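Have a look at this prediction, sequence included:
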Amino acid sequence: MRALLWLAWASLRRRAGSFAGSFLVLFFGATMVMSFASMLDTSRGTGVDATSVETLTTMGGVVGGWGMCLVVFAVVSTLGLSVRQRAAETALLKSAGATPAQITRMIVGEAALVSVAAAVLAVGPSYLLGRALLGLLTDTGQVGAGTAFAFGTIALLVGFGITVLSAVIGALWTARHATGRSVAASLADADPGRMTWKRLVPAGVLLTGGLYLGVLTVTAFRDKGTDAMPIAAQASILTSMGLAILAPGLVRAATALTGRVLRGRGVSGYLTVQHLRQRTSQAAGALMPIIVFTGIGTGVLYLQLIEDRAVAASGQLRSVEHQSIQTLNLVVIGMIVVFACIMLINTLVASTTYRRGEFGRLRLAGATPRQVLGMVRTESLLIVATGTVLGTLAGSVTVLPYSVVRADRWIPDLPLWILLGIITIAVTATLGAALGTARRMLRTPAVDSVAL
């Protein structure tokens, strides 16, 4: 065991750049989880009134709980990409006599070391973000002005526990897949991303749960007013995560639907189809955060807009409860925007950097840098188009039912600019990260790229 931990530490030192992506996701995830968990520490302070306790508990429990789900989801997918990119290294270790159990322990050891480092460095930013969050709640009158901020046991235990546990689970999940492949398949560096029960079962549970909550909103909660908000909001979250888990199958479906059109675009289109078919899992890694970002973003933003219009139409002044709900939703949106964009950019930079050798081989085979960039651009546009369409569908599981509850109509009269703004952010982040990294990779001579 000691030897494997030493090997994990040596691997981290030699390949620090390849672990940077996983570290960033773990760091920002730990920061988000600990900052919200600090609201639970604050609620246990002396002299905190009952209303403030309820608000702080809701902020720390509900929003922080969904934040934990997003962190676990992001860490598992990011570590999965990192392990898949080391398929050749894994194959060589197996050829040298390492057993699957030994390789798994090495990968888990690496993930544990990175997660502990990320959690330790996240303590300071978490403290500052937690204070800022309490200040926001105090300024809006949802928490008493004299409430003292506390950052203690709950924040640290939850932050370190979720960060390390999600990293270990993600490493175990992907290591089993990597060690289960044959040496020849690993060295071929091709991963078509087959859909197995390990994806289909959790995806089916999440999608069923999301649709159930959408139906529940228009049935049991139709006359409940604002009480239907948390039920409706959770519908898009579950549906988005369910569709994201199915990302490999969705990439293959999108490739099959557009394959003929893409081939008609010349060399770039042909290369795009071949890449998406042979390395489906890499493309799926970029598709997942786009679905989550678009689905939850549209669902919660339009949900809040429907509620604001319902309150305005009733002629009532905005209550403290309404203001509290609005703050919660805006914080959720901010959390999702930042974290999903980090996850998306991080995934694209890591996956595109890994393709340095592929770009070199294509150029040695006769492809020009312009054609290689055209391939990356076409892939990115296909992925972001697929992700935003599916994300919009996931968001509708929240928007349509809640529109019935508060506006008594299935098709809400809502501005399109919110959806266009979300799509613009997704497109900009996707193309910026993928093309920017590809241009940097193409500056290296083709021969040197293949040799690296």
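Done, it's in.

can we go C-alpha only for contacts and neighbour counts from here?
OK.

which stretches of the stretch 51-200 of the chain form helices?
64-84, 87-95, 100-139, 153-180, 183-188, 197-218 (DSSP state H, counting those that start in this stretch).

Out of those, the one nearest H322 is which?
Closest of the helices of the stretch 51-200 of the chain to H322 is helix 100-139, at 13.1 Å (criterion: CA to CA).

what about versus this one:
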Amino acid sequence: MSLGQMRRRPASFAGLAIALFLAVATVTLFGLLFAAGATAPAAAREATAGPGLMVIAGAFGEIAVLVAFFVVVNALASALRQQHRELALLRTIAATPRQARRLVRGQVLALTLLVAVPGWVVGAAGARGFLAELQRRGMAAPGVRVPGTPLPMVVALAVALAVALAASAVAARRISRIAPTAALTASATEHGRTGAPRLLAGIGALAGGGLLLRLAATRPTAQLDKAGQAALFGALLLLVALALVGPLAARVLAAALGTPARVLAPGAGWLADANLRGYARRLSSAVVPVALLVGLSGTMVIMTRTAEHAASASPTGVTTAGFVTSASDVWLRQIELALLVCFAAVSTVNTLVAVTADRRREFALLRLVGATRSQLMRMLTAEAVLTTAVGVLLGAAVAGAASAAFSTAVTGSAVPSVPMAVWWIVAGAAALTVPGILATGLRAVHGPAAELVGGGRD
């Protein structure tokens, strides 16, 4: 049954497959780099300046695993959302919660094994290229080589499976817990309030993020690297909290931004505002990946610019702890930023396409009551702009909090140095969000409306 669902709607699992592929490839890459550092002669390890291969691989790898888990959970939730009706029907014909969860785990396992070999190949090639660049920059000894051991690849597969199975347990929890008679109704309606366990988990993540940011802000100038890592992990925890309590935050911001939309576009803006506020959980699913993209990218860019500014202002011309002391350090930050952006972009596109495509029946019903395709596209345009604005504001709040904590540790001031690159991040988020929603919506509004409302087509 798991494979049958995947064959029936392969596009629904494309985003999840890409997220798992990236997880396998990145863990393989940094696992091989770690193995290269561990197997290198002691003289080669001591002959190079900088943090060393094992430190670089460990720092990059832990961030990659955390972000991969975040993205895989989101991608799997999108895939489940598109097959919610089928899972609900299975529950009504006596499928048990355990069988529903087993079906989801089977899909995740099959996809992980499917992308394992391509992920290994790309990860190994990336490890060799990354090591060559580190050697060119003097951050690794010339004689160090990527080992031929398969252990890092096995570890990468194990990590990807662990992340995917944990994500399946989180994503499949709701459909497996509700009563069979309520499952089918729930597949066609907006969910209720945020449950107490989820709300408590969100509050806990928010508190944990706040503690990490406080830790970052109080680091001495000799530990700016630790301040940077604490600020980045704090931003991740705040984004996790946002994902958990997102419907509430999204509803508040949508209500604030909806009034200008109603004034500027009385028809489409009113309907877009009503949709976003009435379906806060759907809005949260759409804005959290945008916030992830803006929050992580903005945090990295602002922290790097703040450290560079502090270095140029200091008498010695460098920061005391070496957060950014050379072009090689800046390059490492750029690589880390590119990795985070890649994961976040995949999550953004996949979620927005899935959420919009899942509204075919809604669009068909609007057409049956007299709405034209052009009116629906104007409504979607207004929704896309509002979704982008909400996601950017939430991500900017996370980036602002994290970079303020880091700036306090670096300069003693909570006001960081903000580069012009942040506007490119906002433009990139808009370029992913608005065209993605409109392109999927254009496809979703076509087709026979009566047949789509009746459930004859997907």
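Everything's here; your move. Worth saying up front: this structure is predicted, and the values here are computed from it rather than measured.

Please state their TM-score.
The TM-score (TM-score structural alignment, normalised by the length of structure 1) is 0.90; 445 aligned residues with a CA RMSD of 2.6 Å.

if we can go back for a sec, turn the helices of the stretch 51-200 of structure 1 into JSON lines, including mean neighbour count.
Putting the helices of the stretch 51-200 of structure 1 into JSON lines (neighbours: other CA atoms under 10 Å) gives the following:
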{"stretch": "helix 64-84", "mean neighbour count": "23"}
{"stretch": "helix 87-95", "mean neighbour count": "18"}
{"stretch": "helix 100-139", "mean neighbour count": "20"}
{"stretch": "helix 153-180", "mean neighbour count": "21"}
{"stretch": "helix 183-188", "mean neighbour count": "15"}
{"stretch": "helix 197-218", "mean neighbour count": "18"}
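
of all those helices, which lies closest to R361 of structure 1?
helix 183-188 (14.1 Å).

for the closest one, the distance to its chain's centre please.
Centroid separation between helix 183-188 of structure 1 and its chain, computed with CA atoms, centre = their mean, to the nearest Å, is 29 Å.

which residues sit against that helix?
A87, A88, T90, A91, L92, K94, S95, A178 (CA atoms under 8 Å, 6 or more residues apart in numbering).

circling back to that earlier point, now tabulate the helices of the stretch 51-200 of structure 1 in a markdown table and tack on distance to G315 of structure 1.
Output for these, formatted as a markdown table (distance: least, CA to CA, whole Å):
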| stretch | distance to G315 of structure 1 |
| --- | --- |
| helix 64-84 | 33 |
| helix 87-95 | 62 |
| helix 100-139 | 25 |
| helix 153-180 | 41 |
| helix 183-188 | 64 |
| helix 197-218 | 24 |
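
Stretch 271-287 of structure 1: which residues count as buried?
For stretch 271-287 of structure 1, a neighbour-count test (16 or more other CA atoms under 10 Å) marks 271-273, 275-277, 279-287 as buried.

I meant to write stretch 294-310 of structure 2 there.
Of the residues in stretch 294-310 of structure 2, those buried (16+ other CA under 10 Å) are 294-310.

and what of stretch 6-25 of structure 1?
L7, A8, W9, L12, S18, F19, G21, S22, F23, L24, V25.

If we ignore the residues flanking it in sequence, what's nearest the residue mapped onto the fifth one from structure 2?
Spelled out, that is S18 of structure 1. Superposed on structure 2 with TM-score structural alignment, S18 of structure 1 falls opposite S12. Closest residue to S12 of structure 2 apart from its sequence neighbours, by CA to CA, 6 or more residues apart in numbering: A79 at 5.3 Å.

Aligned to the one you found, what sits in structure 1?
Match for A79 of structure 2 (TM-score structural alignment): S82.

got a list of what that match touches?
So S82 of structure 1 contacts S18, F19, S22 (CA under 8 Å, 6+ apart).

cool, F363 of structure 2 as well?
L376, A444, V445.

Helix or strand: which one has the aligned residue in structure 1 for it?
Superposed on structure 1 with TM-score structural alignment, F363 of structure 2 falls opposite F359. Element membership of F359 of structure 1, judged by DSSP states H and E, is helix 356-364.

average distance between that helix and structure 2?
Following the fit onto structure 2, the mean deviation recorded for helix 356-364 of structure 1 is 1.9 Å by mean CA distance after the TM-score superposition for structure 1.

can you check stretch 391-403 of structure 1 too?
Taking mean CA distance after the TM-score superposition for structure 1, the mean distance separating stretch 391-403 of structure 1 from the aligned residues in structure 2 is 1.9 Å.

Onto which residues of structure 2 does that stretch map?
By TM-score structural alignment, stretch 391-403 of structure 1 lines up with residues 395-407 in structure 2.

Run through who's touching that stretch.
213-214, 216-217, 227-228, 231-232, 234-235, 238-239, 290-296, 298-299, 302-303, 306-307, 413-416.

change it to 6 Å
The contact list for stretch 395-407 of structure 2, computed with CA atoms under 6 Å, 6 or more residues apart in numbering, reads 213, 216-217, 231, 235, 291, 294-295, 298-299, 303, 414-416.

do stretch 50-58 of structure 2 as well
By CA under 6 Å, 6+ apart, stretch 50-58 of structure 2 touches F30, L33, F34, G37.

and of those residues, the nearest to A205 of structure 2?
The closest of those, once distances to A205 of structure 2 are taken by CA to CA, is F30, at 27.2 Å.

What is the neighbour count of the closest one?
F30 of structure 2 sits with 28 neighbouring residues when counted by other CA atoms under 10 Å.

same question, R361 of structure 1
With other CA under 10 Å as criterion, R361 of structure 1 counts 16.

and what of R45 of structure 2?
R45 of structure 2 has 20 nearby residues by other CA under 10 Å.

Just tell me what it corresponds to in structure 1.
With TM-score structural alignment as the criterion, R45 of structure 2 matches A50.

Test my guess that W270 of structure 2 contacts L264.
No - counting by CA atoms under 6 Å, W270 of structure 2 stays clear of L264, with 9.5 Å between them.

how close does the residue of structure 1 most remote from its centre sit to D308 of structure 1?
Of all residues in structure 1, G315 has its C-alpha farthest from the mean position, at 39.1 Å, by CA atoms, centre = their mean. Distance of G315 of structure 1 to D308 of structure 1, computed by CA to CA, to the nearest Å: 11 Å.

do the same with R439 of structure 1
45 Å.

Reduced to three states, what does the match of S18 of structure 1 come out as?
helix (DSSP: H, G, I helix; E, B strand; the rest coil).

What's the separation between it and T433 of structure 2?
In terms of CA to CA, S12 of structure 2 sits 18 Å off from T433 of structure 2.

same question, T319 of structure 2
Distance from T319 of structure 2 to T433 of structure 2, by CA to CA: 37 Å.

between those two, who's got more neighbours?
Counting neighbours by other CA under 10 Å for T319 of structure 2 and for T433 shows that T433 has the greater number, 26 against 23.
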